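**Student:** My questions are about this predicted structure, shown below with the sequence.
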Amino acid sequence: MSTNITQNLHGLCPKPFYQSSNFPTVGGHIDGRLCTKLSATVSCCLPCPMTDWTYPDSFNSMSTVANWITVVSMICCAFLLLSWTFLPVEKTHRHYLSICLTLGICLMNMGFIIPLAAQPDECFNEITPHSMETSAVCATSGSFLLAGGWAGVIWIFLRALSLHLQICWQVVVGRTYMWFSQALGWGVPIIGLVLLLVFSGVSFRFGATCHINHQNSLADFWIPLLVFAGLTVVIQFATFGYCIKVYLASLSDNAASTENSNLPSYTNSIRTMSPKQAYRRVRRVVQLQWRGIVIVLIILADVVFFSIVFVFADNTVQQIKDDPTLSLPWVRCLLASGGDKTKCLDLAKDLTISLPTVIAVLILLGMNGLWLMVLLGRWSMFTGWVELFQSCGGRRKKEFVSADARVEAYKEPRSYEMLSRDSGKSEFVLTPLSAAKSPTSPRDGRRTPDYFGGAARYKNDDGSFGPTAAYQPHTRSFSSPKPPQQVSWDNKPQYYSRSPPEGYEGMNPLGMNRI
């Protein structure tokens, strides 16, 4: 029964072609059919999908491998986004230009991951591919792919523009540029996606991922996309040219005033910098931004490569539709072989892009997330996650506590405590400020070091003072050698040994607890 139905669908057309009049004129992407007229009333169409007839069977398996690379790329992007969200900035060095670019790459990756998970049927019927009206998977994957392509191009443009303003024009990009970037970086992709879905649409034209249709595609997608890519190329190479100019100028700068100076002669006018000072400034910026520069170049190359390849493939299919004689040798081969495509693949190469080129495009698009991980990821992110998990598990890092706040046993207590001369054991904690105000006890014969009177001045039992060095007033000295009145002293009595302990001669008490 099914054989008879298939035979009826072939109609007057030889196998493997189908007669178009046997199929409805609505549903799916009608313009996606590849048909040629045998007569005024008979039109024969190639079975869907077209790639099954123009490429070897390895095309599907190799495209699947490219999609799995995209899955790994998506995992890397998710790791970066989670790290930027939950880890402190000193671990990640996050920036909104990096975050938004990663989000754009995630959108593009979803365009390949959704078909990999859904395994959709590419064809509405035997000769008609699905469109976004007849397949939800097609609409979703195509929208993600095109929006991600737009977002990636716009955000690398904004990143290149930011670097150009900093290096060439000494402009400090701030909050104004951030809001401008957010408006342009997400506004243009949203508007562009709406326009291309309305005026062009997407359908299964090239593998399991939906791409933009030929109608109006140059005006609403490819030309604007390549314009922004071209602007990015111009800005990036203008920045490189300026860096080379500054470097060459620095080689001929032998002024003695700039040999040992890293800063301009006065900071109010940065334009007064000498060539060597300008070179040092540019070098510092490039050292901080080289990761972003490499990311811009890689993604820009991927987008331009993908655009050129797909536009060429789209134009080739359209030329075959407009002039069927171009595919006549290949059609004759299929008719003579009874529909065996393997015998005609050599002739199909003249009508399509080579398989290595196609797979290279898919793999390069899928590797963008891996490049982001290599260039924007840092080893400190991994250590940050380890520390975060340890803190969640109760293994918190022990913090330092000053000797003034907490009494603990230290390996070398001499630097923190006053020692008993008789026992050699630590008895009481000495705070340097309280030592100067502690009372003396004539009964036990103890004497108190007078820290503010000199390095070797002590109070005796009868109230007199021993030998002392001449007092040298500080540049911000008070009327007498005693501490400022605003300092709060601890009046709690303390007990001290008869002589100053070993290691305290000449010690500055205000610096005893410095870390």
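**Tutor:** Everything's here; your move.
**Student:** Could you use CA atoms for every contact and neighbour count after this?
**Tutor:** Will do.
**Student:** Identify the residues contacting residue 200.
**Tutor:** 212-217, 220 (C-alpha atoms under 8 Å, 6 or more residues apart in numbering).
**Student:** what about versus this one:
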Amino acid sequence: MAGNVTCPKPFLQDIFYSNAGYVEGRLCQPFNGITCCLPCPMTDWAYPDSFQTMTTAANWVAVASTVCCVFLLLSWAVLPVEKTYRHYLSICLTIGVMFMNLGFVIPLAGNPEQCFDDITPHSMKTGSVCAASGFFLILGGWAGVLWIFLRALSLHLQICWQLVVGRNFMWFAQAVGWGLPIIGVILAFLLSGVSFRFGPTCHINHKNSLADLWIPLLVFAGLTIIIQFATFGYCIKVYLASLADNSASTEGSGMPSYTNSIRTMTPKQAYRRVRRVIALQWRGIVIVLIIVCDVILFSIVFVFQDNTIQSIKNDPDLAIPWIVCLALSGGDKVPCLGEASKLAVSMPTIGAVLFLLGMNGIWLLILLGRWSMVTGWRDLFTSVPNRSQREFVSVDARLDDLKKDTRSYEMLSRDTGKTMDDSVTPSVVTPISPTHARSPTGSPVNHDYMQMPNPDGRRTPDYFGNTARYHTPARSFSSPRPPQQTVTWDARETYARPTSPYTQQDRYVNPLGMNRI
């Protein structure tokens, strides 16, 4: 390990180190004609030792969040839709949050070295773990912001503009929700790059970061908040209008279709429609508010921290009290933490941001998950194939099952009026072939229906026996042929008596007109 005795402890002279790694990440200052740099990583000197424990705990929260996201995605992919109520807006948002969590999980699994040498942090070019964590963090941040924006836009179109978001909106959402994040990651890597600048996760560098990441993210987050509050304002307006509406309209009377204009609705009808939509979408609304607040808080905190470090590089006099304290204490950071807190974001604020970002997957499971998913997985692993499909053996074998399940039927007895399960034990009726049916004496049965004895002594016809012959009426119009005789009517007749002659056998007598003169 190289060092320079002319630099006070703990600072090191940069002339002994190469220009590899992320050189712009060094925190150096001129001192008596030489350049002395703060040892890497910088967070070890600006924060207490508990900072590393806090970041590790936040990463483990991200692991739990990733498990929740994987559970949701597997449930949506494997279980039937009636168990999960899956939707592409929820699926894509969960994938985006999982990508963001991987930005914190990968450093925990890889345990990378943050520094290329004693004064230089690793960059994406010198550390594969750094490149992977930075890639997933930026991709997940972009995807999370855009999919909550699309979710808020979809809800706004349904409630305020009464539009049905269908297939066209789905393809538009897929293009925007994944196209812009990919473009954003490419621009961030080409124009700025990532490095270990703030804990064990690689973040975007200061160069061009406002233009290619932070400002676009904050713009979409701001649009999401505007759209969400516009939707809330419309809901409040509809609710207040419904209070002043005195029209007596029922829940279903005069209710216009979903695609009709909103001007055709009464205020109460509009309020009922909005209430139904919110009752179905309140989970998505809460998710939108949580994630957009997390992203805005993270952006503001990191931009403030980034600008503070950059201002120290541009004006070294700002850090002189802290540097002098470190030099006088011989490299002991504990007495100088008070001076360092004036230059950096407080550790409770950083911890809150990291924990909130890591909990997004847990919020998704709480709000988008359903208990039916758990029962669906239970049924999937405990059910035996073809267990519910019973094999038919005979009518007798299934009689007991039918008697036990009263919901399958409820037949009333003709004598008692009670249900068949309560009064009469049903007899099993089996079909008898009409060609082989014989009487007890052995002679063929000639009547149309066989009489089967019932338990109560009555005899009922066997409708499975011979079939009675059907004679087509002479004036039947069921077959596609014209009528054989046209009946004419005399309009002068009060009772519309047909004018065609009748035979004596078919003589019609009107009971109401028998005594009419």
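**Tutor:** It's in. These numbers come from a predicted model, not from an experiment.
**Student:** Can you give me the TM-score here?
**Tutor:** TM-score of the superposed chains, computed with TM-score structural alignment, normalised by the length of the first structure, equals 0.79; 443 aligned residues with a C-alpha RMSD of 3.4 Å.
**Student:** still on that earlier bit, what's the ChimeraX line that selects buried ones from the contacts of residue 200 of the first structure?
**Tutor:** The ChimeraX selection below is limited to those of the contacts of residue 200 of the first structure classed as buried (16 or more other C-alpha atoms under 10 Å):
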select :212,213,214,217,220
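**Student:** Counting only helices, which of the contacts of residue 200 of the first structure make the cut?
**Tutor:** Mapping the contacts of residue 200 of the first structure onto helices (DSSP state H) picks out residue 217.
**Student:** ok, the contacts of residue 200 of the first structure vs residue 350 of the first structure, which is closest?
**Tutor:** Ranked by distance to residue 350 of the first structure (C-alpha to C-alpha), the contacts of residue 200 of the first structure are led by residue 214 at 20.1 Å.
**Student:** of the contacts of residue 200 of the first structure, closest to residue 175 of the first structure?
**Tutor:** residue 220 (31.1 Å).
**Student:** The closest one - nearest residue in space that isn't next to it in sequence?
**Tutor:** Once flanking residues are discounted, residue 220 of the first structure sits nearest to residue 196: 5.7 Å by C-alpha to C-alpha, 6 or more residues apart in numbering.
**Student:** Tell me which stretches of the stretch 151-300 of the second structure form helices.
**Tutor:** 167-191, 209, 215-243, 267-314 (DSSP state H, counting those that start in this stretch).
**Student:** Where in the first structure does the shortest one fall?
**Tutor:** Using TM-score structural alignment, helix 209 of the second structure lines up with residues 217 of the first structure.
**Student:** and what of the longest one?
**Tutor:** Using TM-score structural alignment, helix 267-314 of the second structure lines up with residues 275-322 of the first structure.
**Student:** average gap between that stretch and the second structure?
**Tutor:** Following superposition, stretch 275-322 of the first structure is found to deviate from the second structure by 0.3 Å on average (mean C-alpha distance after the TM-score superposition for the first structure).
**Student:** what does stretch 181-192 of the first structure give?
**Tutor:** Stretch 181-192 of the first structure sits 0.3 Å off on average (mean C-alpha distance after the TM-score superposition for the first structure).
**Student:** Alignment lookup: residue 25 of the second structure to the first structure.
**Tutor:** Residue 25 of the second structure maps onto residue 32 in the first structure, by TM-score structural alignment.
**Student:** And for residue 59 of the second structure?
**Tutor:** So, by TM-score structural alignment, residue 59 of the second structure is matched to residue 67.
**Student:** Give me the neighbour count for its match.
**Tutor:** 27 (other C-alpha atoms under 10 Å).
**Student:** wait, what's in contact with it?
**Tutor:** 112-113, 116, 362-363, 366.
**Student:** what about 6 Å?
**Tutor:** By C-alpha atoms under 6 Å, 6 or more residues apart in numbering, the residues touching residue 67 of the first structure are residue 112.
**Student:** How far does the helix or strand in which it is found sit from its chain's centre?
**Tutor:** In this structure, residue 67 of the first structure sits in helix 58-86 according to DSSP states H and E. Between the centre of helix 58-86 of the first structure and the centre of its chain there are 15 Å (C-alpha atoms, centre = their mean, to the nearest Å).
**Student:** ok, now stretch 47-57 of the first structure?
**Tutor:** 38 Å.
**Student:** Same check on stretch 289-308 of the first structure?
**Tutor:** With C-alpha atoms, centre = their mean, you get 13 Å for stretch 289-308 of the first structure.
**Student:** And the contacts of that stretch?
**Tutor:** 156, 361, 375.
**Student:** among the residues you listed, who's most crowded?
**Tutor:** Going by other C-alpha under 10 Å, residue 156 tops the contacts of stretch 289-308 of the first structure with 27 neighbours.
**Student:** Now name the helix or strand holding that residue.
**Tutor:** helix 136-168.
**Student:** superposed on the second structure, where does that helix end up, distance-wise?
**Tutor:** The superposed helix 136-168 of the first structure is, by mean C-alpha distance after the TM-score superposition for the first structure, a mean 0.4 Å from where its aligned residues fall in the second structure.
**Student:** Quote the end-to-end distance of stretch 36-47 of the second structure.
**Tutor:** Taking C-alpha to C-alpha, to the nearest Å, stretch 36-47 of the second structure runs 20 Å from one end to the other.
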